[in-house]
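> sequence and computational prediction follow.
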Amino acid sequence: MSVRSIHLLCALSLVASTGCGRERPNIMHPGDLQSQRFNAIAHDPYTDQDAGPEVVGGRPREFQKPLAEPVRNRWLMDSFWSKR
């Protein structure tokens, strides 16, 4: 392989490995309290009570009542990015 083809291969693999994730999570500065709360509501990491039996004590006190299913299904449609 020539040097030029090696450089081209490296450049293509670098571009292909970047993917779609442009925004990296900022662990040291996660944002103010309101933005953290909105992220926790939008990306609920706890078990879905509609999918199976209820897990008693599986959710923190503040997240005992998850969003209703119609609201969960539309959170992206009702967000800022979808408004036109």
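Nice, thanks for sending it over.

> only C-alpha atoms from now on, for both contacts and neighbour counts.
Will do.

> mind listing residues that contact stretch 58-65?
46, 47 (Cα atoms under 8 Å, 6 or more residues apart in numbering).

> how does it look with 10 Å?
40, 41, 44, 45, 46, 47, 49, 56, 57, 66 (Cα atoms under 10 Å, 6 or more residues apart in numbering).

> which helix or strand contains the fourth one?
According to DSSP states H and E, residue 45 maps onto no helix or strand at all.

> check it against this one:
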Amino acid sequence: MDARINRRCLCGGVWLALAMTGLMGCQSLVNRGWVAPPGPMNYQQANAVVHDPFPQADIGPDDNSMRPPDYQNPLALPVRNQMKNQVTPWLLP
């Protein structure tokens, strides 16, 4: 009987800890300086242009409906290639 009660208390404690972690989120890690904040809006937008997560029409399937409205027109191929060389100079062209 005692083992069953101890197991219930342990499970309840684990669930409580998980719930509290979920409620706190990652904001507490940012406030303590353990995780860097994402940065200002202009930095985030420039980062999204350089590291475009959506497939290009000339590389993969053309699915413009996935792209956010501000990013409907991806960069042209010469601009992408030039940007790749500037961002990652250690990779051979």
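Right, received. Where do you want to start? Since this is a predicted model, take the numbers as computed values, not measurements.

> what residue in the first structure is paired with residue 57 of the second structure?
Counting by TM-score structural alignment, residue 57 of the second structure lines up with residue 49 in the first structure.

> number of nearby residues for that match?
11 (other Cα atoms under 10 Å).

> using the three-state scheme, assign the residue lying closest to it once chain neighbours are set aside.
Computed as Cα to Cα, 6 or more residues apart in numbering, the closest residue to residue 49 of the first structure that is not its neighbour in sequence is residue 55, at 7.7 Å. Secondary structure, DSSP: H, G, I helix; E, B strand; the rest coil: residue 55 of the first structure is coil.

> neighbours around residue 55 of the first structure, how many?
11.

> distance of it relative to residue 39 of the first structure?
Using Cα to Cα, to the nearest Å, we find residue 55 of the first structure at a distance of 22 Å from residue 39 of the first structure.

> once you drop chain neighbours, what's closest to the most centrally placed residue in the second structure?
The C-alpha lying nearest the average C-alpha coordinate of the second structure belongs to residue 38 (Cα atoms, centre = their mean; 9.7 Å). Spatial nearest neighbour of residue 38 of the second structure, excluding adjacent residues (Cα to Cα, 6+ apart): residue 44 at 7.1 Å.

> the alignment partner in the first structure of the one you found and residue 57 of the first structure, how far apart?
Aligned by TM-score structural alignment, residue 44 of the second structure pairs with residue 36 of the first structure. Applying Cα to Cα, the value for residue 36 of the first structure to residue 57 of the first structure is 22 Å.
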